[in-house]
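K.L.:
Okay, predicted coordinates and the sequence, questions at the end:
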Amino acid sequence: MSATPGRIRVIGGQWRNSRLEVPDLPGLRPTPERVRETLFNWLMPVISGARCLDLCAGTGALGIEALSRGAASVRFVERDARVAQALRGNLLRLKMPGGEVSTLDAAIYLQGAVQAFDLVFLDPPFALDLWGGLAERLEQGGWLAPRAWVYVESPRDGAPALPAGWALHREGAAGEVRYALYRRVES
């Protein structure tokens, strides 16, 4: 089942098949259902009780999917006020506990008070090429738990430069998108 314009659905967990309202804005690129299904199959053993960060959240589909599947909490960071408001609206309408939305640029958020996360979704707008800088801030700034998982979505034609301590666990491709799950390796 594919998303209709302006709507996507939660594909698993407690809120399975719930619809999410999505603003029709240029550059907003929800993670496809097939990719989310694969990712959360990979994460099934670790998602329950996880503290998550959905950095560059956009629609929030990844973080909402995590909450639906048992994550303890998700901090959504989205710089566009309209998109952040739609995300807040979806969380309220579905009565999803554990989700908090920050309307900030991801780099500015990572300059704030540090909290270590078990799982980070890193899916910035492709045109801005933010992977390396944000990944380095996550790694160096204390934002990752010692054995954290980091999901990275990027253009299919190449993997972004990421910290040396991030070991590739699994990866795949769908259309023009490369998706990969990394495990932070303690030094």
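P.N.:
Now that the structure is in, tell me what you want to look at. Numbers count the residues shown, from 1 in each chain.
K.L.:
Going by C-alpha atoms from here, please, whenever you check contacts or count neighbours.
P.N.:
OK.
K.L.:
distance between the longest strand seen in the chain and the chain's centre?
P.N.:
Counting by DSSP state E, the longest strand found in the chain is strand 144-155. Distance of strand 144-155 from its chain centroid, counting by CA atoms, centre = their mean, to the nearest Å, is 9 Å.
K.L.:
So residue 53 lies in a strand, does it not?
P.N.:
Yes - Residue 53 forms part of a strand when assessed by DSSP: H, G, I helix; E, B strand; the rest coil.
K.L.:
got another, please set it beside the one above:
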Amino acid sequence: MAKPSQSQRQGQIRIIGGQWRGRKLAISDSIGLRPTSSRMRETLFNWLAPMIQDARCLDCFSGSGALGLEALSRHAAEAVLLEYNDRVAKQLLLHLAVLKAKNAQVIRTNTLNWLARPCDRPFDLIFLDPPFHQGLLSYAIPLLEQQSWLSDEAWIYIESESSYNLEMIPSHWRLQKEKIMGQVVYRLFIREWFCHQRRF
């Protein structure tokens, strides 16, 4: 029997909480695809427990969809998943169909181009987990503010290499939680809109 090619090999993500708890979904072994681990997701969604229900979520660099799908499982009102890779985006659409998730959409797009347009309806929760070592956070974070993608008191999750410099974080984003796992650091910020407004 022929050995599967790299493009054919698949891994899995497991939804760890909510209505789809325990469901396993296949993910392609695509270059740069780095799903947030189950352990990290469990910690993150414990952090998000006070606000996740009915939240409107934007998963900016969706990849495996682990974050957006976990949010939907825990009764987020809506999730928009942005993904550049066509094959990965099609797999995300398949996941939504399997889960019968009608309150979500996958947009096949360059995330930075998508964020550069004006927003007509802001989000309550933003997931920023881009491919590492490409400087994408330095472009995405300012666009979230400049184009009004954030609700007044939005929560922003950032997963990055541990060397990422926090200088790009707006001063009115308050660091709520932070944890380091190996070479990865994950942080949760809350946007303090009223503090921001008082400065003007």
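P.N.:
Perfect, thanks for sending it. From a predicted model like this one, the values you see are computed outputs, not experimental measurements.
K.L.:
The spatially most central residue of the first structure and residue 183 of the first structure: what is the separation?
P.N.:
Nearest residue to the geometric centre of the first structure (CA atoms, centre = their mean): residue 121, 3.0 Å. Distance from residue 121 of the first structure to residue 183 of the first structure, counting by CA to CA, to the nearest Å: 12 Å.
K.L.:
anything in contact with each of those two?
P.N.:
Listed as contacting both residue 121 of the first structure and residue 183 by CA atoms under 8 Å, 6 or more residues apart in numbering are residue 150.
K.L.:
the helices in the second structure, which residues?
P.N.:
For the second structure, applying DSSP state H gives helices covering 38-47, 66-73, 86-99, 111-115, 136-146, 193-198.
K.L.:
before we move on, the earlier item: what does the residue nearest to the centre of the first structure align to in the second structure?
P.N.:
By TM-score structural alignment, residue 121 of the first structure lines up with residue 127 in the second structure.
K.L.:
I'd guessed that match sits against residue 56; true?
P.N.:
No - contact criterion CA atoms under 8 Å: residue 127 of the second structure and residue 56 do not qualify, at 11.2 Å.
K.L.:
Counterpart of residue 81 of the first structure over in the second structure?
P.N.:
Here residue 81 of the first structure is matched to residue 86 in the second structure, going by TM-score structural alignment.
K.L.:
same question, residue 14 of the first structure
P.N.:
With TM-score structural alignment defining the correspondence, residue 14 of the first structure maps onto residue 19 in the second structure.
K.L.:
Please look at that match and residue 71 and confirm they touch.
P.N.:
No - Residue 19 of the second structure is beyond contact range of residue 71, at 10.3 Å (criterion: CA under 8 Å).
K.L.:
and these two? which has more neighbours close in?
P.N.:
residue 71 (28 against 14; other CA atoms under 10 Å).
K.L.:
quick one: terminal-to-terminal distance for stretch 68-81 of the first structure?
P.N.:
24 Å.
K.L.:
now swap in stretch 101-109 of the first structure and tell me
P.N.:
End-to-end distance of stretch 101-109 of the first structure (CA to CA): 11 Å.
K.L.:
That stretch aligns to what range in the second structure?
P.N.:
Taking TM-score structural alignment, stretch 101-109 of the first structure hits residues 106-114 over in the second structure.
K.L.:
What of stretch 41-54 of the first structure?
P.N.:
Using TM-score structural alignment, stretch 41-54 of the first structure pairs with 46-59 in the second structure.
K.L.:
Go through that stretch and flag the buried ones.
P.N.:
For stretch 46-59 of the second structure, a neighbour-count test (16 or more other CA atoms under 10 Å) marks 48, 52, 53, 55, 56, 57, 58, 59 as buried.
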